[in-house]
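1. Take a look and give me a structure for this.
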Amino acid sequence: MTQAQLDTVSVASSDPDRSQPWAELGLKEDEYARIREILGRRPTGAELAMYSVMWSEHCSYKSSKVHLKQFGELAQETSAGKMLAGIGENAGVLDIGQGYAVSFKVESHNHPSYVEPYQGAATGIGGIVRDIIAMGARPVAVMDPLRFGPLDAEDTHRVLPGIVAGVGGYGNCLGLPNIGGEAVFDETYLGNPLVNALCVGVLKHEDLHLAKASGEGNQVILYGARTGGDGIGGVSILASETFDADGPAKRPAVQVGDPFMEKLLIECTLELFAKRLVNGIQDLGGAGLSCATSELASAGDGGMYVHLDKVPLRDSTLSPEEILMSESQERMMAVVEPEHVAAFLAVCAKWDVEAAVIGEVTETGRLVIDWHGETVVDVPPGTVAHEGPVYNRPYARPDWQDTLQADGAEKLTRPTTGAELRETVITLAASPNLCDKTWITQQYDNYVRGNTVLSAGSDSGMVRVDEDTNLGVSISTDCNGRFAKLDPYAGAQLALVESYRNVATGGARPLAVSDCLNFGSPEDPAVMWQFAEACRGLKDACAVLGTPVTGGNVSLYNQTGDTAILPTPVVAVLGVIQDVTRRTPSAFVAAGETVFLLGETREELSGSEWAHVVHRHLGGLPPKVDLAAEQALAEVLVEGVGLLTAAHDLSDGGLSHALVESSIRNGVGVSVSLQGDAFLGLFSESTARAIVTVAAGREADLEALAAKFGVPVAKLGTTGGSSIIVEGEFELPIAEVAEAWRGTLPNALGETVPVREAIFGHL
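-> Purely as a prediction, here's the structure:
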């Protein structure tokens, strides 16, 4: 681009009627008019680029923020001084005691992972890790809630291996253990897989850093990878449009990740923090430099001056617009006092991380960006970062909701004989959603860093925070989209309570929530109703449970043509455990122990795995949410540490699948006696339930503990042997059900790609 062609502020002022590609950049006509009103002129090309990415659905939350504000109000009521940073920051930060804090957050990288599965998923991990770094925390673990189309679909076979390899390749190279997640299959995700990524980090209270640019004259330093043409428009535009039936409606370049550079960036940034060289910091994710400059400036003293031509480039032909829109990975922006700049650059050089001073903080209230001495951006930064459009999109309960809810699964034909019950147990165990996920998890390093306590195969992931005291944290992510389709208010609460229960089964006390709200097009009133109801349900339940929402992500336009995904409000719950060496395992550990059922079983089959797998049915009302019962159960599970020898929540697949998983892991069988209807006892998905074991002679202690909190308790039987036995109904050898459970993914997908090939084949 020659200087004569450069669209500067002075040119924009003298050429007000120039045609601009605002629609092609995803802006609406009224949004473009609003930009002109803010500036008092037409925007330059660079300004238009900034507004287009920052006012996109992905970056501005313009369709969702009216519903999200209730989470901020909730945090003030429920944080009880435990939240050190929350909504509006890069990630939530919570006090966990002993001077430690943890930062955690879950975000989406859905549409890029459909376009280019490996890089889409890999850069999803990279992006969430940088959010944690930006808070001053050392990342210690990741998780990956995933959703795919049917296991036998051709496109699932295209995207699943690449997504899994991307998650594993990037996380493994960073040296971060993957401690859990989900892999769920449903036809609505065909053509629109969900790749949600979670990261948790650890810091001391005094190491907390926030994203703001304060101090006139302080220098703005961009460090990390060079800026290239990959990801121009990237997730900020791609995640703001729906896909058509034949593929993505828009295909900007998906970001390309370099995990080895990110590892250097982590260590470099943590040393910069340790040496107190940073005043403010922001990672460069969605919207790249447009986001980092505008958000830092608006959160600080309100002004910043940037020399865009000082940005290190991989491609010298990039225009100012492209540089501002690029979402190249592994980049950070820091605000540094002038006297610390030399030391800052020296640390970067030590870690072989390129850094450049590209600007300074001002008190002008303007974000001014120059390109070779010509001003191409002069805007109030808050209008870019925080004052985008806010839509009160119309929403209405869809006409089909009543018909859907009236079609309950309780009327479906049920197995009646012991042989039929036995076959149903095997069928569910081998179903894609309940089967063994080792095909996926063996591609991840679960134990690198040496502090993983629980990972794949357990109800929750758990990591040790302090090696001297054994203080630790536990995390679970969950969501049953079928429940949310039947009743989005209850469905969001059911996602929350399952994660809450999973954390408690290991012995950790649930503390706080992060969420990733995945829905279809906000332009569909039915989808917006689902979203509004899910937000309301999550807020109401968090208020009762005392678990603030610390932050998260909204991902909209998840649909192919007119087919929206199941509403999928993924909820992550983080809990604290004082001594990880005393955690409760999820599987039976020895023969001769007594098995108890905690909680009440009701006739609740709608939305269940049994209805889905056996009858391909979705209808009725989801299981009842009983928040008081969930709290009481959690108290028993947490106070029962040391008494309980194993604990496994009851959720998808009911008691049947809990018995299967509890038996297979250590090869310890079980014999149970079910009172009443054996089918309901096995396959109901009533909530607030868990199976637990205690050593022989400790039964009365458990019964007293359950009575203390008013939790129903029933003795089921005894561990031991090599079979799962339901007395009077059937006997099922562990080896037989294990073969069915383990075979599903390998039979469908073949042998896994060796991790080395998966990683190095994409570098």
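2. When you work out contacts or count neighbours from here on, use the C-alpha atoms and nothing else.
-> Noted.
3. Quick test: name the residue nearest the centre of the chain.
-> Centroid check for the chain by CA atoms, centre = their mean gives residue 106 as the closest residue, at 2.9 Å.
4. Quick check, that residue in contact with residue 516.
-> Yes. Between residue 106 and residue 516 there is a contact at 6.0 Å, judged by CA atoms under 8 Å.
5. Not counting residues beside it along the chain, what's closest to residue 710?
-> Leaving aside its sequence neighbours, residue 710 sits nearest to residue 632 (CA to CA, 6 or more residues apart in numbering; 7.0 Å).
6. Isn't residue 52 up against residue 25?
-> Yes. Using CA under 8 Å, residue 52 is in contact with residue 25, at 5.9 Å.
7. Mind checking which of these two has more residues around it?
-> Comparing residue 52 with residue 25 by other CA atoms under 10 Å, the one with more neighbours is residue 52, at 30 against 16.
8. mind checking the SS state of residue 590?
-> Under DSSP: H, G, I helix; E, B strand; the rest coil, residue 590 falls in the coil class.
9. and for comparison, fold this next one:
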Amino acid sequence: MPDLDTVAAAAADPGREQPWAELGLKADEYARIREILGRRPSSSELAMYSVMWSEHCSYKSSKVHLKQFGELSQETPVGKTLAGIGENAGVIDIGQGYAVTFKIESHNHPSYVEPYQGAATGVGGIVRDILAMGARPVAVMDPLRFGPLDADDTHRVLPGIVAGVGGYGNCLGLPNIGGEAVFDETYVGNPLVNALCVGVLRHEDLHLAKASGVGNKVVLYGARTGGDGIGGVSVLASETFAADGPAKRPSVQVGDPFMEKLLIECTLELFAAGLVAGIQDLGGAGLSCATSELASAGDGGMHVDLDRVPLRDSTLAPEEILMSESQERMMAVVEPADVEAFLAICAKWEVDATVVGEVTDTGRLQIDWHGDRVVDVPPRTVAHDGPVYERPFARPEWQDALQADGAEALPRPHGGDELRATLLRLAASPNLCDKSWITDQYDRYVRGDTVLAQPSDSGMIRVDEESGLGVAVSTDCNGRFAKLDPYAGAQLALAEAYRNVATSGATPIAVSDCLNFGSPEDPDVMWQLAEACRGLKDACATLGIPVTGGNVSLYNQTGETAILPTPVVAVLGVIDDVTKRTPTGFVAAGERVLHLGQTREELSGSEWAHVVHGHLGGTPPRVDLPDERNLARLLIDAGRAGLITSAHDLSDGGLAQALVESCLRRDIGVSVRLEGDPFVGLFAESAPRAIVTVPDGDVEQFLLMAGSLGVPVGEIGRTGGDQLVVEGEFGIPLAELRAAWSSTLPAALG
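-> Model (predicted):
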């Protein structure tokens, strides 16, 4: 091993060349670090700054756009936000003394490099974020994006990603209650693996990431630190530091869900015993992140002795220990009098725990290795005061031409036979087909509190067994809409998730987002990101719900080809009594089918244009947020009053797909009659719309309720039989429909 590059050596040898560029830093960023420290950084300090100032950790290209979410009111329709942007996850009051925390994050690039572990550790990381707020994790979701179903790359990554999500979540005993699987050629070589977790806590159990109280001890507990994931955040190889060091290490973390399960139960017992003064999970940037964020959010001082960090690999250099993203680790701040009890609970759960440092009054983060100081920095400069870029952005030159190329001129099906064939083709298409090949690999009902799960419009979890209090969550994004108009596309993503929550009978109260885009160094991409943020903020303001946290993932592109802009939006809702939920899909024969909302000839960016013509152009469906809010109110109030027996939103694939899914859910047919052009009626993707079923005796009261809210209603048919019938056009036996809908993924993936 080369001579240790200590803080003293850095001061004495200011001219030593350092691999700042290889670590992902820019020349001006390296110069700024030298300015902050008044000297060159030691190699350990350089490692910390490089990972903490990376795009993934510092949001340096997106901060200027994300700050507008902080301008939103933090009041929700049912209570207040207890913790918001800047914490590990948002925490929202849902009544009865309960709070819910939820957040969505990305693990895109690791999942391309090593699909199983990349996806698995994505789930593990978001679960620890939820745990760090003082909550018990209760459910996960997984919005996924892949290249075309027939692409070799998709066949390489999809099975591993799905197995990783399922394997980790199933071992933790967490139900997977929803998500998406979307296919598009822009995701070849860059799949998106977004992971969401929901946790439940009592108000008094809320914990924050801060290191306060001089003399309090800093305890590292969980798995030992290894060489996996070193530089994972900044996609970095370890030989940057020492040519004669260990062989190149994997950049993807390796997960152990059984250790995480022990870590969860151990941490919850530590919370219950009142032994935790502050806590932070170790995810991206590992110890670099946990130490600097805890110190900067507390009293500002911390001393850590790296010699005390339990290692799986004794050859690790201090830089590598600080950069390792080994999984299943937490860092807690503990009062001295509580350390013995803390360590005893960890021992009970067979979780390694070691006092590695203490809170100080120095205002500095100071780290020693073998008796020498290798880090001495102001912690806030590492964790919070990284670079902020106002990257140039401009509406792309090609945007006008793209929007001018609408779907109006595309050849359309005519007559019953062509409409029938089109409906079957769309039902069997990768984005609309049955996803049970994926979701059957997930345990959706473990823990016994799952009320709704895939393929319902939203997932729902019971929070309180006695009262029936529960929460519903949905994630959504149509990347084609966002490509056509990123401002409207982000709003449509929010609107669909909002609508999906309302169709279940829950009141939408909060948003988390995962903004997946291409390179921020491309002004076209930055314009897409800026417009999506602006659209999401404006829509949240109109709907009266806050953004409580989220994630930005940039550089999602292969060569010069960026992914479709994919601002995934998660909406959380609350329902007073889960027994009064509204199911997705027809539940009985002989009920009236009512269409809610207005259908317009809006086919640009639709599944029909995509599947049948491979076309993307025009403008997306019109956004009408006041109408969206009124439709949601109708769905919630009618569900609570027991007037509707089922509800399903209309989105991808239009009315046709909603009818397909509603029929096949319980093998109940339907006969509908459509006014006007049946092609537009079946396949347009106008928003906001939904279909509901209403028993004969409740129709009049439902119509009065809809009229009071100004929601257009049209009776389009009645449930029953064993076919999907469009009167005057065609009929399809449900057996034939199910064969088309359910065979696609098994045929492609085995």
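10. coming back round to it: aligned partner of the residue nearest to the centre of structure 1 in structure 2?
-> Residue 106 of structure 1 maps onto residue 104 in structure 2, with residues paired by TM-score structural alignment.
11. what's the spacing between that match and residue 541 of structure 2?
-> In this view, residue 104 of structure 2 and residue 541 of structure 2 are 20 Å apart by CA to CA, to the nearest Å.
12. circling back: structure 2: which residue goes with the residue nearest to residue 710 of structure 1?
-> Counting by TM-score structural alignment, residue 632 of structure 1 corresponds to residue 630 in structure 2.
13. same thing with residue 571 of structure 1?
-> So, by TM-score structural alignment, residue 571 of structure 1 is matched to residue 569.
14. just residue 123 of structure 1 next, same as before
-> Match for residue 123 of structure 1 (TM-score structural alignment): residue 121.
15. Tell me who's in contact with its match.
-> By CA atoms under 8 Å, 6 or more residues apart in numbering, the contact set of residue 121 of structure 2 is 168, 253-255, 327.
16. ok, which pair from those residues is furthest apart?
-> 168 and 253 (13.1 Å; CA to CA).
17. ok, residue 97 of structure 1 - contacts?
-> By CA under 8 Å, 6+ apart, residue 97 of structure 1 has no neighbours at all.
18. Against residue 512 of structure 2, how distant is whichever residue in structure 2 pairs up with it?
-> Under the alignment by TM-score structural alignment, residue 97 of structure 1 pairs with residue 95 in structure 2. Applying CA to CA, the value for residue 95 of structure 2 to residue 512 of structure 2 is 20 Å.
19. same question, residue 440 of structure 2
-> Separation of residue 440 of structure 2 from residue 512 of structure 2 (CA to CA): 26 Å.
20. Compare neighbour counts for those two and give me the winner.
-> Of the pair residue 440 of structure 2 and residue 512, residue 512 is the one with more neighbours under other CA under 10 Å, namely 26 against 11.
21. Which strand or helix spans the equivalent of the more buried one over in structure 1?
-> Counting by TM-score structural alignment, residue 512 of structure 2 lines up with residue 514 in structure 1. Element membership for residue 514 of structure 1, per DSSP states H and E: strand 509-518.
22. Against structure 2, what's the mean shift for the following helix or strand past that strand, could you check?
-> For strand 509-518 of structure 1, the following helix or strand on the C-terminal side (DSSP H and E) is helix 525-545. Once fitted to structure 2, helix 525-545 of structure 1 is off its aligned match by 0.1 Å on average (mean CA distance after the TM-score superposition for structure 1).
23. which residues sit against helix 525-545 of structure 1?
-> Contacts for helix 525-545 of structure 1 (CA under 8 Å, 6+ apart): 67-68, 70-71, 74, 77-78, 393-398, 484-485, 488-493, 496, 517, 519-522, 548-549, 567, 569, 627, 631.
24. Could you tell me where it falls in structure 2?
-> So helix 525-545 of structure 1 sits over residues 523-543 in structure 2, by TM-score structural alignment.
25. distance between that stretch and the chain's centre?
-> A distance of 17 Å separates the centroid of the chain from that of stretch 523-543 of structure 2, by CA atoms, centre = their mean, to the nearest Å.
26. Next, the buried residues of that stretch.
-> Across stretch 523-543 of structure 2, burial judged by 16 or more other CA atoms under 10 Å covers 523-541, 543.
27. Any figure for the gap between residue 551 of structure 1 and residue 194 of structure 1?
-> Taking CA to CA, one finds residue 551 of structure 1 at 19 Å from residue 194 of structure 1.
28. Which one of those two is surrounded by more residues?
-> Using other CA under 10 Å, the more surrounded residue of residue 551 of structure 1 and residue 194 is residue 194, with 30 against 27.
29. quick one: the aligned residue in structure 2 for the more buried one and residue 137 of structure 2, what's the gap?
-> In structure 2, the residue matched to residue 194 of structure 1 (TM-score structural alignment) is residue 192. From residue 192 of structure 2 across to residue 137 of structure 2, the span is 23 Å (CA to CA).
30. Next: residue 284 of structure 2.
-> As judged by CA to CA, residue 284 of structure 2 and residue 137 of structure 2 stand 20 Å apart.
31. Please apply the same query to residue 5 of structure 2.
-> Separation of residue 5 of structure 2 from residue 137 of structure 2 (CA to CA): 41 Å.
32. In terms of packing, which of the two has more residues around it?
-> residue 137 (25 against 20).
33. for the one helix or strand that one maps to, the distance to its chain's centre please.
-> In this structure, residue 137 of structure 2 sits in strand 136-146 according to DSSP H and E. In terms of CA atoms, centre = their mean, the centre of strand 136-146 of structure 2 is set 7 Å apart from its chain centre.
34. That strand corresponds to what range in structure 1?
-> So strand 136-146 of structure 2 sits over residues 138-148 in structure 1, by TM-score structural alignment.
35. what about the match of residue 632 of structure 1, which SS state?
-> Secondary structure for residue 630 of structure 2, judged by three-state DSSP, is helix.
36. which ones are touching it?
-> Going by CA under 8 Å, 6+ apart, residue 630 of structure 2 touches 709-711.
37. Check for me that the match of residue 106 of structure 1 belongs to a strand.
-> Yes. According to three-state DSSP, residue 104 of structure 2 belongs to a strand.
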